[in-house]
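S.K.: Got a predicted structure plus its sequence, pasted below:
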Amino acid sequence: MKLNLKRFSTGGRFVARIVLCLSAIAFVWQGAFFSNSNAMAAPGASLIATADAGDRVKEKVSEDAGRAKNFIQDTKDKVERTAKTNASKVEDATDGNGGFFERKAKRDAARIEKRAEEDAARTEKAVDNTKNAVKSTVDKIKDGFSD
C-alpha cells in the first residue's frame, strides 16, 4: 500500500480552510449577538467636562505613575537579587577558587545589575514623560472647554 502524500496535503489544506472559515463565521455571528445596542441608543447624550473631572484624571495618573515606579523598582531589585544569587551559586560550585567561571559569573552579575539600573531609570523616565503628556492633554482639554 503506497501512501499518496499529495492527496494527504491537499486534504489537510482543505480542512484548514474549512476550520478558518467556520471560525470567522462564528466570530462575526457572536459579535452580532453580543453588541451593546444600549450604548448606541442615546444620540442626545452630550459630553460635559468639568474642572473637577480633569483634576481627578490628573490625580489618578499620578497615583498610577507612582505604582508603576514601585513596580519598576521591585522588578529591578528582583533582577539584581537573582543575578547575585546565581553568581553565588557559581562561586559555591567552583569552591571559590577564583577560576574562569567564577570570574565570568561575577562579571555577568555586575553587567546584569548595571543594565537593570539603566533599564529601570529609562523606564521611569518614560513613565514620567507619559504622565506629563497625559496631564498636559487634560489641561488642553480643560482649556478648550473653558473658552
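M.R.: Arrived safely. Numbering: from 1, shown residues only.

S.K.: switch to C-alpha atoms for all contacts and neighbour counts from now on
M.R.: Will do.

S.K.: Which neighbouring elements make contact with the helix or strand hosting Thr85?
M.R.: For Thr85, the element it lies in under DSSP states H and E is helix 51-93. Using 3 or more Cα pairs under 8 Å, 6 or more residues apart in numbering; DSSP states H and E as the contact test, the elements touching helix 51-93 are helix 100-146.

S.K.: So which elements touch the helix it packs on?
M.R.: helix 51-93.

S.K.: One more to weigh against that first structure:
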Amino acid sequence: MKLNYFTKQFSTVKHWMATTLFCMLAIAFVWQGAFFSNTSAMADPIATLIASSDAGDKVQEKTSEDAGRAKNFIEDTKDKVKEAAKSNASKVDQATDNGSFIERKAKRDAARIQERADEDASRTKKAVDKTKNAVERTVENIKDAFSK
C-alpha cells in the first residue's frame, strides 16, 4: 500500500518537473530569440511601411501570385497521384489473370484513389482561396485604418 502511495507521489513530482522544464525552455528560446534577432530593420518606421497603399497593393499582388503557384502545385500533385494509381493498376493487370479478384480490386482502388485526389485537390484549392481572401481583407482593413 505504501509503495503505491510513493509511486503516485513520485509520478506527480515527475509531471511537475517536466512541465517546469518545458516552460523554462520555452522562455529561454523566446529570450534567446530576442537577442539574436535582426535589429537593422528597426530603423525604418513600421507605420510608414504599413500606411503606404503601395505596400498594401504589393502584399495583395504577392498573395495572388503565391495562391496561383500553390494551385499549380496542387494540380501537379493531383495529376501525379492519379498517374501513379493508374500505373499501379496497370502493373497489377499485367501480372494477374484477366478478371481476377486482385485485378478488379486494383482497378477499384485506382478509381477510388483518383476520386479522392480530385476531392482533396478541390478542398485544398478552396482553403488556398479562403486564406488568400482573408489576407486581402486584412490588408484592405489596414489600408482603410491608416487612410482615415
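M.R.: Cool, got the structure. Small disclaimer: the values here were computed from a predicted structure and weren't measured.

S.K.: circling back: what span of the second structure lines up against the helix holding Thr85 of the first structure?
M.R.: Aligned using TM-score structural alignment, helix 51-93 of the first structure spans residues 53-95 in the second structure.

S.K.: That stretch vs the first structure - mean distance after superposition?
M.R.: Its aligned residues in the first structure lie a mean 0.9 Å from stretch 53-95 of the second structure after superposition (mean Cα distance after the TM-score superposition for the first structure).

S.K.: Number of residues surrounding the nearest residue to Val59 of the second structure once chain neighbours are set aside?
M.R.: The shortest distance from Val59 of the second structure to any non-neighbouring residue, by Cα to Cα, 6 or more residues apart in numbering, is to Val139 (7.6 Å). By other Cα atoms under 10 Å, 19 other residues sit near Val139 of the second structure.

S.K.: hang on, isn't Val139 of the second structure packed against Gly56?
M.R.: Yes - contact criterion Cα atoms under 8 Å: Val139 of the second structure and Gly56 qualify, at 6.0 Å.

S.K.: what's the offset of the helix or strand Phe6 of the second structure falls within from the middle of its chain?
M.R.: Assigned by DSSP H and E, Phe6 of the second structure belongs to helix 2-35. Between the centre of helix 2-35 of the second structure and the centre of its chain there are 30 Å (Cα atoms, centre = their mean, to the nearest Å).
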